[in-house]
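Chemist: compute the structure for the input listed below.
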Amino acid sequence: MSAPNVNRMIVIVGATGNLGRQVVQKLLARGVPADRVVAAVRRPEAAQELGVPVRRADYDHPETLPAALAGARRVLLISSPGPFGQRPAQHRAVLEAAGDVELFAYTSILGGERSGARLAEDHQATEAAIRASGLPHVFLRNGWYLENYRPSLAHAATSGGVSVGRQTGRPTQPAGSAGEIVGSAGPDARVASALIEEYAEATAAVLTAEAPKPVYELSGDVAWSFAELAAEVARQAGRPVGYRRLTPAEHLGVLTGAGIPEPVADLLVDVDAAVDRGELATKTGDLAALIGRPTAPLAEAVKRVLAS
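Modeler: Sure thing, here's the model as predicted:
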């Protein structure tokens, strides 16, 4: 990775999600002047505290996009939160408005075209459109965020009721009964997760690099199993916590019963099938190389997620 260049204008499309907010912070921490970072968002009023210029950029109103991207030399498109199936069209609208930028970066999914998860289909279509555009590009293929499990981990560590939410811009897993984490992946299935902050730091490094690679497969240094995850939560909570494997149908029922729309719940069940196939256990070292240190070990990552 070459020395950072902090003088180009960088536009972050989708800057009010948890990842986007942290990318803005990491760019500023790397010395990029605040007036060279633009937050392009659907709701400008939600981004005023970021401390950088804010422009309206609504995927569903493409007429807002050329002005939002005006002057950009590098664009980061953080994948739309949905609806699933509609995201490729939303992403193409941003791509078409980007003009002749010198770099178009996109947050994709670990494995890219090799992934068999249905959650990957929108990312695969977007990657294909970006390649076809001819623009210089970089795919930041993010693995799973440990924060995706925040409601489950917090619930398992306490005796409270079921807690669900969309804390990360990705669908999150609800908890089962107190003291247990549930899912349809096997207890020995592994996930090489990392923290959102680590992905954000890596993204900022790429956006300020002179000559980034075209593809980064980003994941944690250690692939943990669900049994290990439950054991670590138990250790930190000081109470028994286990992992209970459900059938896909049972898992779907738990998700929809917690209020997650069935199409989203169905995708989450499919993610657990991908976990069983090992698709989220890939470790490449790209993330650690970009941030200049090993990713947080499971104990530290769980501690931070439980404290957040």
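
Chemist: from here on, just use CA atoms for contacts and neighbour counts.
Modeler: Noted.

Chemist: okay, buried residues for the lengthiest helix in the chain please.
Modeler: Taking DSSP state H as the criterion, the chain has its longest helix at helix 262-276. Residues 264-276 are the ones in helix 262-276 that count as buried (16 or more other C-alpha atoms under 10 Å).

Chemist: for that helix, packing partners?
Modeler: Helices and strands touching helix 262-276, by 3 or more C-alpha pairs under 8 Å, 6 or more residues apart in numbering; DSSP states H and E, are strand 190-191, helix 248-257.

Chemist: what do you get if the cut-off is 7 Å, keeping everything else the same?
Modeler: Counting by 3 or more C-alpha pairs under 7 Å, 6 or more residues apart in numbering; DSSP states H and E, the packing neighbours recorded for helix 262-276 are helix 248-257.

Chemist: contacts for the helix it packs on, please.
Modeler: P174, G183, S184, E262, A265, D266, V269 (C-alpha atoms under 7 Å, 6 or more residues apart in numbering).

Chemist: if I look at the spatially closest residue to the fourth one that is not a sequence neighbour, how far off is V269?
Modeler: I take that to be E262. Excluding the flanking residues, the one nearest E262 by C-alpha to C-alpha, 6 or more residues apart in numbering is T256, at 5.8 Å. Counting by C-alpha to C-alpha, to the nearest Å, the gap from T256 to V269 is 11 Å.

Chemist: can you check T64 too?
Modeler: 36 Å.

Chemist: and what of A128?
Modeler: According to C-alpha to C-alpha, A128 stands 26 Å off from V269.

Chemist: one more, so I can put them side by side:
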Amino acid sequence: MTRPDILITGASGQLGALTIAALRRRAPDARIAGLVRRADAAEALKAQGVEARMGDYTDTESLAAAMQGIDRLLLISSNEVGQRYVQHRNVIEAAQAAGVGFVAYTSILRADSSPMELATEHRQTEELIAAAGLPHVFLRNGWYSENHAMGVGAALEHGALAGAAGQGRFATASRADYAEAAALVIAGGTVAPGTALELAGDESFTLADYAAELSRLAGRSIPYADMPQADYAALLKGAGVPAVMADILADSDAKAAGGALLDDGKVLSGLIGRPTEPWQQTLAGAVAAMEAA
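Modeler: Prediction:
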């Protein structure tokens, strides 16, 4: 197979798969490879005509092999909170050693100044990439609309939407919107190296707004129950959410109360050339999927 120019890490994940699909639409002549950990994921990529390279963020030898011949790298952040810094460092060091010419990294909104605990490892990764001297673009993704849609089932079951965000507003966009942006940047020619893109949805909402729309869709009242951060974390843990993630989610809500997940710059829609998917549409899709299940 012809040597690929572009490597997408996390290629079998939700964002990775959507990015590859968007990249194939946006840049049909691009040579694409995907980094995956499992043989079945590799076969799925090959069926799409995408080269699969086996590798793991924790396996430096596999990363070194996967980077060979790569010109442009999209580093999709690890989902292992607390282990991200080390894992990302492994990827960056492998890219640097292989002579990769450009890195795009999926970070978080205002990573350089965000008070969210979740931002810490993103900020450290951005610093690593800059210190490595690699030409780069930081894709500072805001909250995904799907993050909220995941809680719809619990809200319908318990008759209330719980959170700790007060009147804080969330400017969310769909995962597909962020994937389109990643595809455009990694394809090249649209964003100058050294840029940090603050990416968020065109519209924002409070969790009370979200509960009101959920109530409309469900045909019954689903109020928003605002809670202190510690109480919300305890609620999540009681529902089976791992302690580390429960604390992170509660912290994210509490920081959102102060504006950490609000951005009205509309950089994302400007980049992808269309409005971002309305959060109401993502929510309606989640409700419809539950009703059909």
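
Chemist: mind checking the TM-score on these two?
Modeler: Put the two chains on top of each other and the TM-score (TM-score structural alignment, normalised by the length of the second structure) is 0.91; 280 aligned residues with a C-alpha RMSD of 1.7 Å.

Chemist: can you give me the strands in the first structure?
Modeler: 10-13, 37-41, 54-56, 74-77, 103-109, 137-142, 180-183, 190-191, 215-218, 224-225, 242-245 (DSSP state E).

Chemist: for S308 of the first structure, which of those is the nearest?
Modeler: Of all those, strand 180-183 sits nearest to S308 of the first structure, with 18.3 Å by C-alpha to C-alpha.

Chemist: so that closest one matches what in the second structure?
Modeler: The alignment of strand 180-183 of the first structure onto the second structure (TM-score structural alignment) covers residues 160-163.

Chemist: quick one: contacts of that stretch?
Modeler: A155, A211, I222, P223, Y224, A225, D226, M227, Y232, D253.

Chemist: identify the residue of the first structure aligned to the last one.
Modeler: Read that as D253 of the second structure. So D253 of the second structure corresponds to D272, using TM-score structural alignment.

Chemist: quick one: the residue nearest to that match when sequence neighbours are not counted from L146 of the first structure, how far?
Modeler: Once flanking residues are discounted, D272 of the first structure sits nearest to A185: 4.8 Å by C-alpha to C-alpha, 6+ apart. Look at A185 of the first structure and L146 of the first structure: by C-alpha to C-alpha, they are 16 Å apart.

Chemist: out of these two, which sits in the more crowded spot?
Modeler: It is A185, of A185 of the first structure and L146, that has more neighbours when counted by other C-alpha atoms under 10 Å, with 25 against 22.

Chemist: who touches the more buried one in this structure?
Modeler: Counting by C-alpha under 7 Å, 6+ apart, the residues that A185 of the first structure touches are R245, D272, A273, V275, D276.

Chemist: tell me the one of these nearest S80 of the first structure?
Modeler: Relative to S80 of the first structure, and with distances defined as C-alpha to C-alpha, the nearest of these is D272, at 21.4 Å.

Chemist: isn't the closest one right up against D188?
Modeler: No - using C-alpha atoms under 7 Å, D272 of the first structure makes no contact with D188, being 12.0 Å away.

Chemist: apart from its chain neighbours, what residue comes closest to the aligned partner of A192 of the first structure in the second structure?
Modeler: Using TM-score structural alignment, the partner of A192 of the first structure in the second structure is A171. Spatial nearest neighbour of A171 of the second structure, excluding adjacent residues (C-alpha to C-alpha, 6+ apart): S204 at 4.1 Å.

Chemist: burial count for that neighbour?
Modeler: 20.

Chemist: measure it to N141 of the second structure for me?
Modeler: For S204 of the second structure, the distance to N141 of the second structure - C-alpha to C-alpha - is 15 Å.

Chemist: likewise D202 of the second structure?
Modeler: For D202 of the second structure relative to N141 of the second structure (C-alpha to C-alpha), the value is 13 Å.

Chemist: who has more neighbours out of these two?
Modeler: The neighbour comparison of D202 of the second structure against N141 (other C-alpha under 10 Å) goes to N141, with 26 against 21.

Chemist: hang on, the earlier thing: list the contacts of the match of A192 of the first structure.
Modeler: By C-alpha under 7 Å, 6+ apart, the neighbours of A171 of the second structure are A200, G201, D202, E203, S204, F205, L261, L262, D263.

Chemist: do L287 of the first structure as well
Modeler: A202, L218, S219, G220.

Chemist: which of the residues you listed sits closest to S133 of the first structure?
Modeler: Taking these together and measuring to S133 of the first structure by C-alpha to C-alpha, the closest member is L218, at 23.8 Å.

Chemist: neighbours around E49 of the first structure, how many?
Modeler: 9.

Chemist: that one corresponds to which position in the second structure?
Modeler: By TM-score structural alignment, E49 of the first structure lines up with A44.

Chemist: what's the closest non-adjacent residue to V222 of the first structure?
Modeler: Closest residue to V222 of the first structure apart from its sequence neighbours, by C-alpha to C-alpha, 6+ apart: A192 at 5.5 Å.

Chemist: what ranges do the helices span in the stretch 51-200 of the first structure?
Modeler: Taking DSSP state H, counting those that start in this stretch, the helices of the stretch 51-200 of the first structure run over residues 65-69, 87-97, 121-133, 150-156, 196-207.

Chemist: for A307 of the first structure, find the nearest of those helices.
Modeler: Going by C-alpha to C-alpha, the one of the helices of the stretch 51-200 of the first structure nearest A307 of the first structure is helix 150-156, 8.9 Å.

Chemist: show me what the closest one is packed against.
Modeler: strand 180-183, helix 298-307.

Chemist: recalculate using a threshold of 10 Å.
Modeler: strand 180-183, helix 226-237, helix 298-307 (3 or more C-alpha pairs under 10 Å, 6 or more residues apart in numbering; DSSP states H and E).
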